[in-house]
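Asks: Need a 3D model of the sequence below.
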Amino acid sequence: MLCDQSPVKRSTIKVLKSGERVILSPQVTVQRYLLVFYWAINVGAFFGLATSYAAYNVGFWLAFLTPGIFYMLMPLVLWVCYKRLVRFAPQGSVVLEAFKACRSLFKDGNSANLFKRGNAFWENARPSAIASRGGDLSGVTWDDKFIDDLQRTMAACKVFRNIPIFNLANSGLGNSVNAMSSAMTLGGVPNDLIQNWNALTIVCCAPLINYGLYPAFSKMGYPISPMWRMTIGFTLGGLNMIYGGVLQTRVFLAASMQPVTECALGVSPISLWLQVPLFSLPALGEIFVNVTSYELAYTRAPPRMKGLVYAFCLFTTAISSAIGLACSAAVTDPYLVEPYWVLAALSLACGLDKEVNFFDPSLTSIKQDKAEVDVEETREKR
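Replies: Okay, the predicted model is just below:
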């Protein structure tokens, strides 16, 4: 709904008061909307720090009441903004029809064409192709356009296949980060306090990236394309795991323990504050990976399948959580260092995976916008 509020639906030229001609880009506008959105939800997440102290110093009743008040105000805010919101009528779910079409795709041994280039695989479910080979159309409730949209949807979802790896590199595998903090010197600081640096980093850095980094590179003629943003995010996730592996090794050594001993035998003199980069580095990566994935889900998915693509995008969080839970029993001392190296290698490898880029990586959004404007200007001249 937030992205639907964008007034820029196609690339157009706007003349500023200074006389400068600029391009209003739909994709860049949505990108900025989503960066502001991600900044806002992390402002809310950072208030978890105040909630913890409210529960400790006053009581749980205040910790529950404060966010409850904010939630109760939201219907009033939506009622005030209702007339100014862009609203689209519900189009119904396409999930059932998509499953039927996918079942038709794999009929008659067509699965052999799945990894071949071209449209041979998708032709198997097009009503026009089914009719041309004398097939039965009685159970077909879709048209050729639906298959085209389904093909674009599957291509759009390819970019999400590596995000579970980033999520694991974001928070560590299992309880590895908590296990490390339990063997560090707290200095009177709760071991869950450092986690708030994730939200704090996003709150501080998202505006700098939104209004500084991205516009600066665009003005220089080198806009940071979605491909490069994803690569930067996965690289930050890999560097985060490398730092975690080094820090965990230092914790073992500083506590005069070898990896074959138990952490309960001693506490490392290393301060808990050295864990701050473990939450700050992946927070920067989230700005590049998560926000970009939301952007691609909205801009690349067919209009009637945006909800389905967003569902796949958010489902990656469930996948990474399930992997983390499945590995939590195994990620214990003395096997606390190895998961960091494994996730570091996987995250860095995913950053180099060009197969997830289902659009032409050489054609940035600004080049696309300029091409669209040139076509429109030529049409107007004619």
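Asks: going forward, measure contacts and count neighbours with C-alpha atoms only.
Replies: Will do.
Asks: Just to be sure, L78 is in a helix?
Replies: Yes: under DSSP: H, G, I helix; E, B strand; the rest coil, L78 falls within a helix.
Asks: That one: neighbour count?
Replies: 12 (other C-alpha atoms under 10 Å).
Asks: Could you do S365 as well?
Replies: If you count neighbours by other C-alpha under 10 Å, S365 ends up with 18.
Asks: ok, now A199?
Replies: Counted with other C-alpha under 10 Å, A199 comes out at 24.
Asks: That one contacts F47, correct?
Replies: No: if you go by C-alpha atoms under 8 Å, A199 and F47 don't touch, sitting 9.2 Å apart.
Asks: what helix or strand is the spatially most central residue of the chain on?
Replies: With distances taken as C-alpha atoms, centre = their mean, the residue of the chain nearest its centroid is N290 (2.1 Å). According to DSSP states H and E, N290 maps onto helix 276-300.
Asks: Going by neighbour count, list what's buried in that helix.
Replies: 277-300 (16 or more other C-alpha atoms under 10 Å).
Asks: which other helices and strands contact that helix?
Replies: helix 26-46, helix 144-157, helix 163-171, helix 196-208, helix 226-254, helix 306-327 (3 or more C-alpha pairs under 8 Å, 6 or more residues apart in numbering; DSSP states H and E).
Asks: And this one, please, so the two structures can be compared:
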Amino acid sequence: MAVAVPGTLGLGQATATNIASAFLFLSFLLPTVWAIISDTWLGRHKTLCLSYFLNFCGCLIIFVTSLPAFSHSQITKVVGLGVAMIVLGIGTAGVKATASPFIGDQYAEAAPQVITTKKVERVIANRALTLQYIYNVSYWFTNIASLSLVASTYLEKLVGFWAAYLLPLCATWTLVPLLLIFHKSLVKQKPQANILPRASQVIVCAGRNKFNWEAATPVYQSEKFGRQVEWDDKFVFEIKRGLQACKVMACFVPFHLCMNQITNNLVSQAGQMRLGGIPNDTIQALNSIACVLLGPVMQRFVYPIVRGRGFAFGPIARITWAFIMMSTAMAYAAGVQKLIYTEGPCYYKPLQCEKSPNDVSVWIQSPVYFLLGVAEILGFTTLAEYSYSEAPRNMRSLVQAMAQLSSGAGSALGMAFSPLSKDPQILYLYTGLSVTMITTAPTFWLMFRAYDDRIFEEAHSSDDGSNQAAEPMVSGPSDAAETGEKGDGAKTSA
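Replies: Here you go, the predicted model:
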């Protein structure tokens, strides 16, 4: 028995899947192009404005063509959807490449300094903790916005598709004006000359010597080959760190594959249980709710407690725990799927009998979204912070774009494993993902833990041996915002 998939265009599930795949392809591949444009030509502020404008245009097109006036014109609706998704894919790619590094730019690098708080507490500014705080707050607001999924679902159900599309249209039209209104108070890093050729030469020099980075230094090149190069030792070191960040991003491919279950297989799983009148694609909003609730808890309590006890809970440790939590989430999803199969009336064919679905409440699925929320907070926010800190100053958008490629690879794997997304093979998919993540966690930790050791040593040297950390203090823009310079930092107890 086939399950009907609702849709106003009536194109069928296969065509809908192809359209979604094309959109994902654009939004994951094009960030690399946008990153080069941002780093070498327009700068992140102008690139972000242009990307948001394209998003507005895409939302406007799909809103207009979904109005009741065009309800009888199938061609108009199909063409409108196609054009809108292309424009939105291009615009979204630009946002993905530039938004995260642009947020990081708002806190310019500053040397450690002693600050006295309003509580007369002497603290030391700490850049790493401030970036961690900034990206956690940014992700918190992102999940606040994600809750619009609930509103748009009910708008489509009760009013129509045009009402659902009106919601993002109203949101996107404010973005560019806001960036322009506050442009004087924003830090806008100026684009530099194209350093990709130099970066490529450095990588080639190191690669020819089994990635011995000393071989790429000017001194080595001069003594060994008698050639003068256009870079210095600092540039070689930055490229080395940037490539390490890309290695970390590559480890996120299975993580992205697991996260993608939220929008497909977990939605289908919810449809196999008693919904109680709630649309099955609305249940996934629990993930955003979990992130909104747990984000402040992690930032205010978990991180300070762990740091206060002397543990080097740096980026690598946090990502490792993200992988562990992701494994737990997939294991729980497998348990729920097994429970569905053990309950009647349809058992291993939950939607293929007259009395479907099976007699299991959909709310038993709730914990998986909270586990995924913890994994997201530990994983995605840390990756954004880590990639910004490690990337060469003039290649931050490009390094961020590499993270989108790992996300695209996760989506490609999802399509490869799609034959398992059916009953009862889906149970093996969840189990396999859980095993993959729990295996990846210790491997990842052993490969990259030296980075956390270095961060911990730097923190000790900056605060004269103190190993306690308080919450970060974020200052407002300085008068040097136009040149990309800014003031105070985060704080650690002095």
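Asks: With both chains overlaid, what TM-score comes out?
Replies: The TM-score (TM-score structural alignment, normalised by the length of structure 1) is 0.84; 361 aligned residues with a C-alpha RMSD of 2.7 Å.
Asks: Break down the stretch 1-150 of structure 2 into its helices, ranges please.
Replies: Along the stretch 1-150 of structure 2, the segments classed as helices by DSSP state H, counting those that start in this stretch run 13-29, 31-37, 44-64, 74-105, 127-146, 148-158.
Asks: Give the aligned range of the last one in structure 1.
Replies: Under TM-score structural alignment, helix 148-158 of structure 2 corresponds to residues 47-57 of structure 1.
Asks: can you list contacts of that stretch?
Replies: 60-63, 193, 196 (C-alpha atoms under 8 Å, 6 or more residues apart in numbering).
Asks: Stretch 317-324 of structure 2 too?
Replies: 255, 374-379, 382-383, 437-438, 440-442, 444-445, 449, 452.
Asks: Can you give me the stretch of structure 2 that the helix holding N290 of structure 1 aligns onto?
Replies: Going by TM-score structural alignment, helix 276-300 of structure 1 sits over residues 366-390 in structure 2.
Asks: Can you check which helix is longest in structure 2?
Replies: Longest helix of structure 2, by residue count under DSSP state H: helix 426-462.
Asks: Packing partners of it?
Replies: So helix 426-462 of structure 2, by 3+ C-alpha pairs under 8 Å, 6+ apart, packs with helix 253-259, helix 315-342.
Asks: With structure 1 overlaid, how far apart is the last one on average?
Replies: Once superposed with structure 1, the aligned residues differ from helix 315-342 of structure 2 by a mean of 1.3 Å; criterion: mean C-alpha distance after the TM-score superposition for structure 1.
Asks: quick one: that helix aligns where in structure 1?
Replies: With TM-score structural alignment as the criterion, helix 315-342 of structure 2 aligns to 226-253.
Asks: what number of residues lie near the equivalent of A110 of structure 2 over in structure 1?
Replies: Using TM-score structural alignment, the partner of A110 of structure 2 in structure 1 is K9. Neighbourhood size, K9 of structure 1 [other C-alpha under 10 Å]: 13.
Asks: And the one 10 residues further on, by the same measure?
Replies: Burial of G19 of structure 1, expressed as a neighbour count using other C-alpha under 10 Å, amounts to 8.
Asks: ok, now S268 of structure 1?
Replies: 22.
Asks: Quickly note the distance from the nearest residue to it once chain neighbours are set aside to S18 of structure 1.
Replies: Nearest residue to S268 of structure 1, sequence neighbours excluded (C-alpha to C-alpha, 6 or more residues apart in numbering): A255, at 4.2 Å. Taking C-alpha to C-alpha, to the nearest Å as the measure, A255 of structure 1 and S18 of structure 1 are separated by 64 Å.
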